[in-house]
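Asks: Predicted coordinates and the sequence they were generated for:
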Amino acid sequence: MIDFLPLFQPLNQALIDFLKQLNEKDWQRATVCKDWTVKDIAAHLLDTSIRRLSLGRDEYQHLQQEFSTYEELLAHINNINKEWVAASKRLSPNILIELISKYQDDLIAYFETLDPFDMALFPVTWAGKSHSENWFDIAREYSERWLHQQQIRFAFNNQELLEPKFYSPYLEIIMEALPYTYQKINAEIGKSVAVEIVGPAGKRWTIKKDKRFWVFDEAHKQADALIYIDQQIAWLLFSKGIHAEEAGQFYQIHGERHLALPVLKMLTVMA
């Protein structure tokens, strides 16, 4: 288990340093997030810190709502995201930077008070969990903050977050979605699938079929299906930033192709 808490401060500081360099036009630059500018994503990062502190640290919930389906929950989240981004258009970039800096630091301080093995406020649903321990939820938070900052940097072709110290932990946590991605894929017991992210930050992950589930296989024996994915495109592929059909030149499949193809549909965000 990676201790993600020490990773937040360098990631957060990298965000503040980058945002401080932007000019007025830069803040309005389009991003890979449909309909969201650089400023919109920055505002969303502020929102996630404040919402999390309100719900977790302060135990405050504006509305008590229950959702009967995942689709209802997703629609609710998308709606409140949209509302916040719209309201934040009134804020200056300087105000945004000041607030992001304060509340992302407050969020780290809150996370540091949590027992890593207690039940988290939210499950990591994209990994197939109905309940999660705090360490996993905190790791998921790192993955989301990495992703949104990378979406901002991608608009400027900035590669800093693809350095192993930032990107490798992100890849480690999102690959927790791999067994869940295969939960409905039928295969003989013992069949295995390997995913190798190619680049300085990458490595190989292998899952195998046991009697009931797909599970990680640390032995990394020769897999029945192996897919290589360029690290430049992996984060986009697994966050709906690019369709598999558009990414053909960035991956290669060896072995049983039908077993490898589900990897391209793995999703590591709520979407």
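Replies: Perfect, thanks for sending it. Numbers count the residues shown, from 1 in each chain.
Asks: contacts and neighbour counts: CA atoms only from here.
Replies: OK.
Asks: tell me the SS of residue 228?
Replies: strand (DSSP: H, G, I helix; E, B strand; the rest coil).
Asks: next SSE after the lengthiest helix in the chain?
Replies: Using DSSP state H, we find that the single longest helix of the chain is helix 134-154. Of the helices and strands lying after helix 134-154 in sequence (DSSP states H and E), the nearest is helix 164-174.
Asks: Quick one: the helices in the stretch 51-200 of the chain, in order.
Replies: 70-88, 93-111, 134-154, 164-174, 178-181 (DSSP state H, counting those that start in this stretch).
Asks: Those: which one's closest to residue 39?
Replies: Among these, the nearest to residue 39 by Cα to Cα is helix 93-111 (7.5 Å).
Asks: Now do that closest one: which elements does it pack against?
Replies: Applying 3 or more Cα pairs under 8 Å, 6 or more residues apart in numbering; DSSP states H and E, we find helix 93-111 packed against helix 5-19, helix 38-52.
Asks: Going by neighbour count, list what's buried in it.
Replies: For helix 93-111, a neighbour-count test (16 or more other Cα atoms under 10 Å) marks 93, 96-97, 99-101, 103-108, 111 as buried.
Asks: Would you mind putting the residues you listed into JSON lines with distance to residue 180 alongside?
Replies: Below are these laid out as JSON lines (distance: Cα to Cα, whole Å):
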{"residue": "93", "distance to residue 180": "39"}
{"residue": "96", "distance to residue 180": "37"}
{"residue": "97", "distance to residue 180": "37"}
{"residue": "99", "distance to residue 180": "36"}
{"residue": "100", "distance to residue 180": "33"}
{"residue": "101", "distance to residue 180": "35"}
{"residue": "103", "distance to residue 180": "33"}
{"residue": "104", "distance to residue 180": "30"}
{"residue": "105", "distance to residue 180": "32"}
{"residue": "106", "distance to residue 180": "32"}
{"residue": "107", "distance to residue 180": "29"}
{"residue": "108", "distance to residue 180": "29"}
{"residue": "111", "distance to residue 180": "26"}
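Asks: Would you convert the helices of the stretch 51-200 of the chain into CSV that also reports distance to residue 258?
Replies: Listed next are these as CSV, based on distance: least, Cα to Cα, whole Å:
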stretch, distance to residue 258
helix 70-88, 28
helix 93-111, 41
helix 134-154, 28
helix 164-174, 22
helix 178-181, 14
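Asks: one more structure, for comparison:
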Amino acid sequence: MFGFFHYLRRKKLLKEPLPPEWKEALDEALPFARELDSRERRGLEDHLKILVKHKHWEGAAGFELTEEVRLQVALQGARMARGLPLDAFARLSEIVIYGQDFVRPDDPFEGPVHGEAHPFGTVVLSWPACQEGLAYPCSGYNPMLHEFAHMLDVSSGYFDGTPMLHRGDDYEPWARVFQYYFEDLRQNPEASFLDLYAAEDEAEFFAVSTEAFFELPDVLLEHAPELYRELARFYRVEPQVIPCSCESHEPFEDDPAGDPEEVGRPLYRASLPGDDLS
């Protein structure tokens, strides 16, 4: 019965026209949206409505959560889910946003956290980190895409780098391709264009690869064509074919010789059950 009423509520929402200010924000934040075909554009707008209206949003530690902030974050989730079914983010229930990088009381490194995804359905983000990701749309660094990717990953029940794929036949090539590139990154980090945080585990590899797929698709296709194709088959989009208007395509660089805690992004990850936030 609950599912039926949820379906009716969503159906009513999707019939509503996109508010003019949302459309303006969409076209400004995602200029490539004008190049999308009708299927992807409709998927983008529908997922945007669902994320803004059907998820719980919370500003943490006194942060004022404005509609602009909600829209900017939701647009990144809608961007990545535009080719996916409307229940793609069914596991996601809440988005919590801090006005600054946050720290965790049980973190041995006491480093700033840019984002976390929890298996019970909560995504936590640092707004300054989100702003940095938005400011450099072709850098391959986008904590919103990263954490939303974790929520797609856990749709299968675990943070393991394998979301719920569309067909049973998809799992064998997915596992083979992802394992190959994951092991190659661990063995040859100096040769990889991916952020080295991807070498943490399979879940982080999927999340970082997702960032590259949407922000550096031409680079991903050139250096890891099989990985690009698996992600394209899962997300059901081809970002590489959309002209990019960014002035810079240079990803952030990591130092493979640096200390482990200094390599990659500062501690943002899929969170384990029982983790507490400060």
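Replies: Ah, there it is. Computed from a predicted model, the values in this text were never measured in an experiment.
Asks: What would you report as the TM-score here?
Replies: The pair, once superposed, lands on a TM-score of 0.29 when counted by TM-score structural alignment, normalised by the length of the first structure; 133 aligned residues with a Cα RMSD of 6.1 Å.
Asks: circling back to that earlier point, which of the helices and strands packed on helix 93-111 of the first structure is buried the deepest?
Replies: Counting by mean count of other Cα atoms under 10 Å, helix 38-52 has the highest mean neighbour count of these, with a mean of 21.
Asks: Report all helices and strands that it contacts.
Replies: helix 24-27, helix 70-88, helix 93-111, helix 134-154.
Asks: List the buried residues for the helix or strand encompassing residue 57 of the second structure?
Replies: Counting by DSSP H and E, the element that carries residue 57 of the second structure is strand 56-60. The neighbour-count check on strand 56-60 of the second structure (16+ other Cα under 10 Å) flags 57, 58, 59, 60 as buried.
Asks: Is it correct that the second one is in contact with residue 95?
Replies: Yes. Residue 58 of the second structure is in contact with residue 95 according to Cα atoms under 8 Å; the separation is 6.3 Å.
Asks: Next, count neighbours for residue 53 of the second structure.
Replies: 14 (other Cα atoms under 10 Å).
Asks: separation between it and residue 10 of the second structure?
Replies: Remark: distance between residue 53 of the second structure and residue 10 of the second structure (Cα to Cα, to the nearest Å) = 9 Å.
Asks: give the contact list for the closest residue to residue 252 of the first structure other than its chain neighbours.
Replies: Excluding its sequence neighbours, the residue lying closest to residue 252 of the first structure (Cα to Cα, 6 or more residues apart in numbering) is residue 228, at 5.1 Å. By Cα atoms under 8 Å, 6 or more residues apart in numbering, the contact list for residue 228 of the first structure reads 195, 196, 197, 198, 251, 252, 253.
Asks: which of those count as buried?
Replies: Neighbour counting with 16+ other Cα under 10 Å marks 195, 196, 197, 198, 251, 253 as buried within the contacts of residue 228 of the first structure.
Asks: The second one and residue 140 of the first structure, how far apart?
Replies: Translated: residue 196 of the first structure. Residue 196 of the first structure sits 21 Å away from residue 140 of the first structure, going by Cα to Cα.
Asks: before we move on, back to that, and residue 9 of the first structure, which of the helices of the stretch 51-200 of the first structure is closest to it?
Replies: Short answer: helix 93-111, nearest of the helices of the stretch 51-200 of the first structure by Cα to Cα, at 7.6 Å.
Asks: And the contacts of the closest one?
Replies: 5, 8-9, 12, 16, 19-20, 27, 39, 42-43, 45-46, 49-50, 52-53, 57, 138.
Asks: relative orientation of that helix and helix 134-154 in degrees?
Replies: 160 degrees (axes from the mean of the first three to the mean of the last three Cα atoms, to 10 degrees).
Asks: and the angle for helix 93-111 of the first structure with helix 38-52?
Replies: Using the same axes, to 10 degrees: helix 93-111 of the first structure against helix 38-52 is 30 degrees.
Asks: And the helix or strand that contains residue 130 of the second structure, what does it pack against?
Replies: Here residue 130 of the second structure sits within helix 127-135, counting by DSSP H and E. Contacting helix 127-135 of the second structure under the criterion 3+ Cα pairs under 8 Å, 6+ apart are the following elements: helix 143-153.
Asks: hang on, the earlier thing: widest-spaced pair of the buried residues of strand 56-60 of the second structure?
Replies: 57 and 60 (9.8 Å).
Asks: Now the common contact residues for those two.
Replies: In contact with both residue 57 of the second structure and residue 60: 96, 97, using Cα under 8 Å, 6+ apart.
Asks: In a markdown table, list the helices and strands packed on helix 38-52 of the first structure along with distance to residue 237 of the first structure.
Replies: Converted to a markdown table, these look like this (distance: least, Cα to Cα, whole Å):
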| stretch | distance to residue 237 of the first structure |
| --- | --- |
| helix 24-27 | 25 |
| helix 70-88 | 20 |
| helix 93-111 | 27 |
| helix 134-154 | 12 |
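Asks: show me the contacts for residue 77 of the second structure.
Replies: 47, 48, 51, 144, 145, 148.
Asks: Please tell me how far it sits from residue 96 of the second structure.
Replies: 14 Å.
Asks: hey, where'd the strands end up in the second structure?
Replies: 56-60, 94-98, 115-117, 122-126, 269-270 (DSSP state E).
Asks: So which of those strands is nearest residue 173 of the second structure?
Replies: Nearest to residue 173 of the second structure, of the strands of the second structure and by Cα to Cα, is strand 269-270 at 24.0 Å.
Asks: on contacts alone, who are the packing partners of that closest one?
Replies: Short answer (3+ Cα pairs under 8 Å, 6+ apart): strand 269-270 of the second structure packs on strand 115-117, helix 143-153, helix 202-215.
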